[in-house]
Structures are given as structure tokens and as C-alpha cells.
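>>> Sequence isn't available, so here's the structure alone:
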């Protein structure tokens, strides 16, 4: 029944596509229909007769009437490209100037001219994998925000606090992520662990590891070093979609 309903919606949208309106007219209509919804953009979709609607953190496709919407990812099968992923990436950019780097572990490699921001859980296996990839990259400053996923790793918050309270925070983090060795001492110092969890939620980050590049683009998962290097080098081009792994609550 669900498949039949989806097919009917798509059929309706395709039929309506023969009488296409301008994106501005469609946006005006959608805003009037759904005044409580945050609409970031409405523009012509890659498929003729469809409109791409960016609302909140979601992307939908609709006809000129805006009554029926299809939520999901649009793929160009010939080019093997996820077109929706690029849109989500574009509208999920973070203003890195507003990130509270005082709440992150700061590691400078080489001259540290390039910058990465990483949200990481010490008990997340993919985060440990990412650390191995980051070790291959030079001339970078890495700000690591400890972000324990309590539902998956009940002890991660305590470990995050222990490493933050260590005399040498970066050394403590590196040693634990590479060998599992925790520093001795107390975890009761003033720490940003809870603030980092709240920050991640406000940015729409719900999995670890997640990298934020200097251009504000988010990249979830343990990206390989070669891909991180490519993205560090790019100026403003849209990144290719790379399938990686993250842990989510």
C-alpha cells in the first residue's frame, strides 16, 4: 500500500510538471501553506517539473502546488551522484568563527596553517579509526571537541573528563585513542563535556566522528586521509559524497 501511495504522489507531481511555475511563485505558495515551517530555499529541481524545497534540515521535492511532497534523496544514476546530499551539505554549513574552541583540545601539527574541527567520542571505534587517518596529515591545527554518546558508551563521559583534566590533555587523548591508556587523576575539574554535547545537538550533529572543515562543511564518519587532504585543499567546490561510518545515538 505504501509503494502504491508513493507511486500515486510521484505520478501526480510528474503530471503537474507540465505546467511549471517559477521557483519564486512556488516559494510564495509554500510559505503561505506552511507558515510555521522554516523554508530556506525553493528552486527548480534537476528533474523537469519538480521543485526542491529546503526546510530546516530536510529536503523535499514537490510540484508547483506544494500540496504533495516527497522526502528522500534524489540520485543521478548515470553519474552515480547523490544530488540531495550536496544540497544538505550546502545548507548545513557551520559558522566556524562561532565555534567555542576553548572547549576543544588543540593539537598543532607542523605549521598548523590549515584547520579542522572534530567531534569525537573516546569509546567510538570509528573515532579511533579517524585518529589513525589524522596522524597522516601535517600542517594542520586540529580542535577536538570531546562528545560522548552516552546511550552507546556509558563510560565515555567519564573518560572525556579524565582526559580534559589531565596535565597534558592532547597527550592523554592521543594515548587513549591509540592504546587505551587513561591518565591517572581526577575527572572533577571544570570541563566542557556537557557543553560540547549541547553544542553538537545545536549544530545537528548526532554521530561521531564528525569533521567540520574551515569552509563550514560537515563530514560525518572516519574519512580516509586522502579525502581529508582533498577537502582541505578545495576552495569552494561542492565535495563528492563519500560513504563512511559514524556512530549515532
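Everything's here; your move. Note that the structure is predicted; figures quoted are calculated from it, not measured.
>>> going forward, measure contacts and count neighbours with C-alpha atoms only.
Fine.
>>> Now the terminal residues of stretch 137-153, how far apart.
28 Å (CA to CA, to the nearest Å).
>>> buried set for that stretch?
Applying a neighbour-count criterion of 16 or more other CA atoms under 10 Å, one finds 140, 141, 142, 143, 144, 145, 146, 147, 148, 149 buried in stretch 137-153.
>>> Structure two is appended below for comparative analysis:
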């Protein structure tokens, strides 16, 4: 198995042979201590074995993925690619995807604005959306067709202009409406919403989007954490989900 780094340093480190070692409590403690000393403020969320020997994958709260030696003395920051018979696999992005999936799965169902199929739900997509984004509105027009294909669409708020802006206020009004899904339909069609406030998840979801690397909308996140940026026609999205 061969691996390609965007950074050339430490090449010899990864040429060792043998099976990947499990993370021992001693190694994990040592890695956490070394990283805390070297990079104050870095919040490590998980340390796991890398797909090659004597190196561990370190996942952080900010979605940064590091690769470090067992003693924490050397690390690589950047994209790691695995060269396989089927092509090049971005190992770093796989780690990010897993983190995205876990973070979104932790969002309470009642904090989502969901559009569910009438029949069997075959797949679920999570969409970070901005009410005033033209391509978000275009994607919203595809929601009934996605539901017909058995695809559930969950909306999370990502008003790109940020807090204390008209778009942010519209998102709050939608989430606080008596019928959030209908309010979203209304807002996405350009109609006005009654201004409402309540205990709502808009800021939390906006911050979550920033933490998992979202910079624009719509941002579609599949159940496995794969992210698709921008508008995608329903047929292409169904293909990406393996439904066509």
C-alpha cells in the first residue's frame, strides 16, 4: 500500500511495514500532552490508528486532521492520499466526513426543519441553507421531487451574513413559526414571514456549519458525512445516493 502526502516531510516515517497498531492508553496520553504543549488551544476529539503502521490519526474540534507518531514528536498537517488499485483516496477527507456525520447526527430531530417522503424513506440528506440564497431556493424547488424518490431533506440554518442580519432574522422566524416547514416554503418563495423569536437553534447550527467547513450554501451533507457544495439537480443527487 502506498500513500502520497501534500507535504514531503516525514516520507521515511511512513515507509515502515507491518500491521497498524491499536492506540494504547499510554500513547494517547503522550500524544495529547505533546500536542497541548506545542499547540495551546487545540481541542483533540479523537485519536485512532492510521491506515499504516506506527502512526495515529488525530481529529480535532475544528475539523483539522493530523497524523502523528506514537510519541507525538512528529506530525503531518495536510492532505493524506492513499493510492489504491481503484484510484486515489483522500484519507484526510474520509476523517472529516466521519466527523461531519457524527456532529450532524448529534443535532436533535426537533431542531431540524424536515421534509419527509410519504412512503419509505430510502435516504436522508442534511442541507445547510440560507433563506436568501438563490441556489438554496432553486434546490428547495426540488424537495417535492426528492421526497417522491424516497429522500428525506433536513434543513439546518446557515444564514451566510451571520448573526444580527436580516437573513439571520428570517431564519429565526422560520424556525420559530408554528409550522416551520410551511414557513420555510413561504420564505423560499420570496414571501414575507411574521417576525418571531423563540428559543431556537439557528446560531448553534450556523456555528456548527462553520466548524465542519461550510463556507457557502446550499451545502448538502450525506449520511456518511460526504459534503456536496452548491445546487445539485434531484436526479444527480439521487445518483450520488445510489438510488438511480
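Alright, I've got the coordinates. In this text, all values refer to a predicted model and were calculated from it rather than measured experimentally.
>>> TM-score for this pair?
For this chain pair, the superposition-based TM-score is 0.66 by TM-score structural alignment, normalised by the length of the second structure; 216 aligned residues with a CA RMSD of 3.7 Å.
>>> Put together a markdown table for the buried residues of stretch 137-153 of the first structure, with secondary structure and distance to residue 24 of the first structure on each row.
Converted to a markdown table, these look like this (DSSP: H, G, I helix; E, B strand; the rest coil; distance: CA to CA, whole Å):
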| residue | secondary structure | distance to residue 24 of the first structure |
| --- | --- | --- |
| 140 | strand | 43 |
| 141 | strand | 42 |
| 142 | strand | 42 |
| 143 | strand | 41 |
| 144 | strand | 41 |
| 145 | strand | 40 |
| 146 | strand | 43 |
| 147 | coil | 41 |
| 148 | coil | 43 |
| 149 | coil | 42 |
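>>> Strands of the first structure, start to end?
For the first structure, the strands defined by DSSP state E cover 39-44, 51-55, 58-62, 69-71, 75-76, 81-82, 105-109, 114-120, 140-146, 207-208, 210-213, 218-220, 247-248.
>>> Contact partners for the spatially most central residue of the first structure?
Among the residues of the first structure, the one closest to the centroid is residue 218, at 4.0 Å (CA atoms, centre = their mean). Taking CA atoms under 8 Å, 6 or more residues apart in numbering, we find residue 218 of the first structure in contact with 89, 92, 93, 94, 210, 211, 212.
>>> need the strands of the first structure in TSV with distance to residue 153 of the first structure, can you?
Compiled in TSV, the strands of the first structure are given as follows (distance: least, CA to CA, whole Å):
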stretch	distance to residue 153 of the first structure
strand 39-44	35
strand 51-55	32
strand 58-62	28
strand 69-71	32
strand 75-76	35
strand 81-82	32
strand 105-109	20
strand 114-120	12
strand 140-146	13
strand 207-208	12
strand 210-213	17
strand 218-220	18
strand 247-248	10
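>>> Pick the most buried one from these.
strand 207-208 (a mean of 25; mean count of other CA atoms under 10 Å).
>>> Run the chain-centre distance for that one.
The gap between where strand 207-208 of the first structure is centred and where its chain is centred comes out at 9 Å by CA atoms, centre = their mean, to the nearest Å.
>>> for stretch 206-222 of the first structure, same thing?
For stretch 206-222 of the first structure, the distance to the chain centre is 5 Å (CA atoms, centre = their mean).
>>> how long is it from one end to the other?
15 Å.
>>> and the aligned partner of residue 166 of the second structure in the first structure, how far is that from residue 121 of the first structure?
In the first structure, the residue matched to residue 166 of the second structure (TM-score structural alignment) is residue 155. Going from residue 155 of the first structure to residue 121 of the first structure by CA to CA gives 10 Å.
>>> swap in residue 10 of the first structure?
For residue 10 of the first structure, the distance to residue 121 of the first structure - CA to CA - is 41 Å.
>>> now swap in residue 172 of the first structure and tell me
With CA to CA as the criterion, residue 172 of the first structure and residue 121 of the first structure are 14 Å apart.
>>> So between these two, which is more surrounded?
residue 121 (28 against 21; other CA atoms under 10 Å).
>>> Leaving out the residues flanking it, which one is nearest to whatever residue of the second structure lines up with that one?
Counting by TM-score structural alignment, residue 121 of the first structure corresponds to residue 130 in the second structure. Once flanking residues are discounted, residue 130 of the second structure sits nearest to residue 159: 4.6 Å by CA to CA, 6 or more residues apart in numbering.
>>> Just list the residues touching that neighbour, thanks.
129, 130, 131, 167, 168, 171, 206.
>>> Of the residues you listed, which is the most crowded?
If you rank those by neighbour count (other CA under 10 Å), residue 171 sits at the top with 31 neighbours.
>>> Wait, that one touches residue 131, no?
Yes. If you go by CA atoms under 8 Å, residue 171 of the second structure and residue 131 touch, sitting 6.8 Å apart.
>>> Which stretches in the second structure count as helices?
25-38, 91-105, 134-140, 143-148, 166-176, 180-188, 202-211, 234-240 (DSSP state H).
>>> Which stretch among the ones you listed is buried most, on average?
Comparing the helices of the second structure by mean neighbour count (mean count of other CA under 10 Å), helix 166-176 comes out on top with a mean of 23.
>>> how many degrees apart are that one and helix 180-188 in direction?
Calculated by axes from the mean of the first three to the mean of the last three CA atoms, to 10 degrees, helix 166-176 of the second structure forms an angle of 150 degrees with helix 180-188.
>>> mean distance, helix 166-176 of the second structure to its aligned residues in the first structure?
Following the fit onto the first structure, the mean deviation recorded for helix 166-176 of the second structure is 2.5 Å by mean CA distance after the TM-score superposition for the first structure.
>>> on contacts alone, who are the packing partners of that helix?
Here helix 166-176 of the second structure touches helix 180-188, helix 202-211, going by 3 or more CA pairs under 8 Å, 6 or more residues apart in numbering; DSSP states H and E.
>>> For those, could you give me JSON lines that also reports distance to residue 4 of the second structure?
Shown next, in JSON lines, are these (distance: least, CA to CA, whole Å):
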{"stretch": "helix 180-188", "distance to residue 4 of the second structure": "44"}
{"stretch": "helix 202-211", "distance to residue 4 of the second structure": "26"}
